[in-house]
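Trainee: Fold the following.
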Amino acid sequence: MSGTLAIIGRPNVGKSTLFNRLVGRRLALVDDRPGVTRDRREGEGRIADLTFAVIDTAGLDDAPPSSLEGRMRAQTEAAIAESDVCLFLVDARSGVTPLDRHFADLLRRSGKPVVLAANKCEGRAGESGLYEAFELGLGEPIALSAEHGEGLSELYDAIAPHLGGEAADSFGDEHEADGEDDEEGPHALRLAVIGRPNTGKSTMINALVGEDRLLTGPEAGITRDSIAIDWTWRGREIRLYDTAGMRRRSRVTEKLEKLAVADTLRAVRFAEVVVLMIDATQPFEKQDLHIADLVAREGRACVIALNKWDLVTDKRGVRAELEEMVDRLLPQLKGVPIVTLSALTGKSLDTLLPAVLHIYEVWQQRLPTAELNRWLSEALQAHPPPAPGGRRIRLRYITQVKGRPPTFVVFCSRPQALPDAYRRYLVNGLREAFDLWGVPIRLHLRKGDNPYA
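Mentor: Okay, the predicted model is just below:
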């Protein structure tokens, strides 16, 4: 990539729509209401042969620094500081507002190159607003339609000199990036942090990376988009995903929150290891069980992080109670690592990543077939399978067909007749014999071919 482009503008001018257009995928949440985007989101943008890093930012708003809008503005100012060129977006249909003029002055004072663009110029409804944009004193505005992909040729010519490219004389067909899922490098560990709202997910990630990269505060539900952050820990490349808090389904009624939860589910499916954040000052709720069960059903490795541990008085009792509930209510994640920490103070934060890397190694472990069949023979001798209807069930052979998560196939004579209790006996035996604690195990039964048929 040749440089960084930051998309700047007041709320609801189409910044996230343009961001999705440039990266070629629907990464950023888009809704009609203003102020949907809060954190700054990064992606790889492309127009024809020009590739660059693009940052989607929160809408600029004139607000006190201590307010949520003020903290959002600080994130936008950080994006301006790290960019090579700023794309200042105005709404051609609304015309130039006093807020546009205010932030045009802010961009001029930043000293960064600024490209002015008027969005929503499809048809003739935006003509007057396009001409009004001249009065901002940022040069000739580019007529864009992020929704329909119009004006990308002119945008290419305007930003290419600032991003290490050259303006083309003829652009040809406007190009939209394909949807290949190349968002992260092949060796980066994908780690998603999920949990209920206000458990400290963003605060913990900020503490890990050592900067205020994500928006935090006392308000619940600040995070909406799933934000990806590239990070290196002791030479290991890790891509962190901060996600929106997941409330009970019955409480999720608004469209925007449904979109945020869907983005969180996508992050879980895309991750390799999931950290389930739990507020240690609040009781272990049914929603925590639902989230952990979701992780297990998706087949992801899991670590439970008890945050705000510094505020707990009866530490031994709280931990013992949680461990008992997890083993009893989440048998599919039996033995899952539980880490206690304080994201705000950073206490015991160094214990999280070793637990993550350990469970990751267990999650992708491959076992030799010979050892598995020796174990199966011993398990059958210790506890033979039942004989429903007086007919024995013969378990002949076991093999591991894949890791991530560990998945096994047992060949037997009557797979449909084997009780679930005996299947659980085999799964627990695999955990104990091969130290597969804390990861979901898939065990499939298959009927072998009859050699006499």
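
Trainee: alpha carbons only for contacts and neighbour counts from here, please
Mentor: Will do.

Trainee: how close does the residue nearest to Glu44 when sequence neighbours are not counted sit to Val85?
Mentor: Excluding the flanking residues, the one nearest Glu44 by Cα to Cα, 6 or more residues apart in numbering is Ala53, at 4.8 Å. Here Ala53 is placed at a distance of 11 Å from Val85 (Cα to Cα, to the nearest Å).

Trainee: let's see this one next to it:
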Amino acid sequence: MVTIAIIGRPNVGKSTLFNRLVGKRLALVDDRPGVTRDRRPGEARLGDLEFEVIDTAGLEEAAAESLEGRMRAQTEAAIASADLSLFLIDVKAGVTPVDQVFGELLRKVGKPVVLVANKAEARGSDAGLADAYGLGLGEPCPISAEHGEGMSDLRDAIVEAIGIEAFDTEEALDEAETDVAVPESEEVPAYDATKPLRIAVVGRPNAGKSTLVNRFLGEDRMLTGPEAGITRDSISVEWSWQGRRVKMFDTAGLRRKSRIQEKLEKLSVADALRAVKFAEVVIVVLDVTIPFERQDLQIADLVLREGRAAVLAFNKWDLVEDRQAVLADLREKTDRLLPQARGIRAVPVSGETGEGLDRLMRAVAETHEVWNRRISTARLNQWLQGMVAHHQPPAVSGRRVNLKYLTQVKTRPPTFMLSTSRPEALGASYTRYLIGGLREDFGLFGVPIRLSLKKPDNPYAGKRKRFS
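Mentor: Have a look, this model is predicted:
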């Protein structure tokens, strides 16, 4: 795997950039210089690139036996072991004599370097950006590590410095075209069907949530009864289904906000919402005798907006007489009323008799697998070519919007980033066309799909006009 070291003098934003690349707050960040002392490795992702990144201590001129000198030795060891160094400077403060000293050190090492001009979003950074050329390390790449600006430009600069072939990927993307070489057998991590499941059971009051949980457990663990609102706390229980550990949360019934008056109920609802955020799959329980009330749809929409995988459980199925007709009606209403999760799995069950519970758990496991699904960048861009050929992006002022490349940036839920020349001109209808195609062609049914549009930042846009 490619190793990239982030280096620079103290307090230029190295740890902030490290945290952004690894997607977690692993490194301490503070306004005081010198917080980072040791080398900290992490697994990073930048667009379609995956690599190991090393956060390092700030480079300082100091005696070898001092603490600062030993910190510098650690940083120099990171430079020696890395395939590429990201040399950060603070363009808001401008290029300092210390930057020049260590720029000379990097040139002597002779390894690939990308000069990264951090804090480029600040006013007055233009002068520092111009001075950066004097370091002799090529064109500076302006970014804002704190705000996440310029990340696509940084990706391109890294690829230009060491080549796409250095990474464990064959999906070298031509930014002007969408032609992608698709490898015959690209490995995507397999779904681990042995991992424990975290499930929340939500729904309106008196939909039968606690009765359903008791039936799963095979005992009267939850207090139940005909009264609505018996459950107040979100109670977690653990059990096993087909050898797989399950942690399930029974939650308080969610009423319309206008009807919630008591402080205790407000706390119960807040607790239920926390359970939804903690869960991976959420079973939305509906009373089949009065399904799809407004509150049912709002609960399902809330689950999907939180990015959770959802499964519908039509409870009290034992009370239904004409089952075929009711089932056909439920399927039609599900597709019509929940278009944001087309293909969502819906299972008729009975908490009283235990009917349909095994089918419900199979639906939960299948939806969890889809929620964790990863699609290779090569397959996505081959698919994107076909979508564009079938339906061209809109043309604005006679210019066709150029779709450069598509990549999946995360799972849980499936999240994609589309690089395009003019995101603002693509339009909601074309975005819906792409999301619908992703859902249909890659089987992403019953889970939310997120698609963000990005364009490379151009800090020089409009400057020629300003000085002319």
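
Trainee: Superposed, what's their TM-score?
Mentor: TM-score for the superposed pair, counting by TM-score structural alignment, normalised by the length of structure 1: 0.57. Supporting figures: 268 aligned residues with a Cα RMSD of 1.7 Å.

Trainee: quick one on the thing from earlier: which secondary structure elements does the host helix or strand of the residue nearest to Glu44 of structure 1 sit against?
Mentor: Assigned by DSSP states H and E, Ala53 of structure 1 belongs to strand 50-56. Strand 50-56 of structure 1 sits against strand 4-8, helix 15-23, strand 41-47, with contacts defined as 3 or more Cα pairs under 8 Å, 6 or more residues apart in numbering; DSSP states H and E.

Trainee: Which stretch of structure 2 lines up against the first one?
Mentor: This means strand 4-8 of structure 1. Mapped onto structure 2 using TM-score structural alignment, strand 4-8 of structure 1 covers no residues at all.

Trainee: Kindly provide the distance from the aligned residue in structure 2 for Val273 of structure 1 to Thr231 of structure 2.
Mentor: In structure 2, the residue paired with Val273 of structure 1 according to TM-score structural alignment is Val281. According to Cα to Cα, Val281 of structure 2 stands 20 Å off from Thr231 of structure 2.

Trainee: next one: Ser240 of structure 2
Mentor: Counting by Cα to Cα, the gap from Ser240 of structure 2 to Thr231 of structure 2 is 23 Å.

Trainee: Which one of these two is surrounded by more residues?
Mentor: Thr231 (19 against 13; other Cα atoms under 10 Å).

Trainee: what's the counterpart of the more buried one in structure 1?
Mentor: Using TM-score structural alignment, Thr231 of structure 2 lines up with Thr223 in structure 1.

Trainee: Give me the three-state assignment for its match.
Mentor: When classified by DSSP: H, G, I helix; E, B strand; the rest coil, Thr223 of structure 1 comes out as coil.

Trainee: what's near enough to touch the spatially closest residue to it that is not a sequence neighbour?
Mentor: Spatial nearest neighbour of Thr223 of structure 1, chain neighbours left out: Ala244 (5.0 Å); criterion: Cα to Cα, 6+ apart. Neighbouring residues of Ala244 of structure 1 by Cα atoms under 8 Å, 6 or more residues apart in numbering: 194, 197, 221-226, 260-261, 263-264.

Trainee: By neighbours, which of these wins?
Mentor: The most crowded member of the contacts of Ala244 of structure 1, judged by other Cα under 10 Å, is Ile194 (30 neighbours).

Trainee: how much space between it and Ile222 of structure 1?
Mentor: Taken as Cα to Cα, the span from Ile194 of structure 1 to Ile222 of structure 1 is 13 Å.

Trainee: now do Val362 of structure 1
Mentor: In this view, Val362 of structure 1 and Ile222 of structure 1 are 34 Å apart by Cα to Cα.

Trainee: cool, Asp212 of structure 1 as well?
Mentor: Going from Asp212 of structure 1 to Ile222 of structure 1 by Cα to Cα gives 14 Å.

Trainee: same check, this time on Pro415 of structure 1
Mentor: Separation of Pro415 of structure 1 from Ile222 of structure 1 (Cα to Cα): 49 Å.

Trainee: swap in Leu329 of structure 1?
Mentor: The value you get for Leu329 of structure 1 to Ile222 of structure 1, if Cα to Cα is used, is 30 Å.

Trainee: Could you do Leu189 of structure 1 as well?
Mentor: Taking Cα to Cα, one finds Leu189 of structure 1 at 25 Å from Ile222 of structure 1.

Trainee: can you pull the contacts of the match of Val273 of structure 1?
Mentor: With Cα under 8 Å, 6+ apart, Val281 of structure 2 has these contacts: 197-200, 308-311, 364, 367-368.

Trainee: Over to Cys141 of structure 2?
Mentor: Neighbouring residues of Cys141 of structure 2 by Cα under 8 Å, 6+ apart: 114-117, 150, 153-154, 157.
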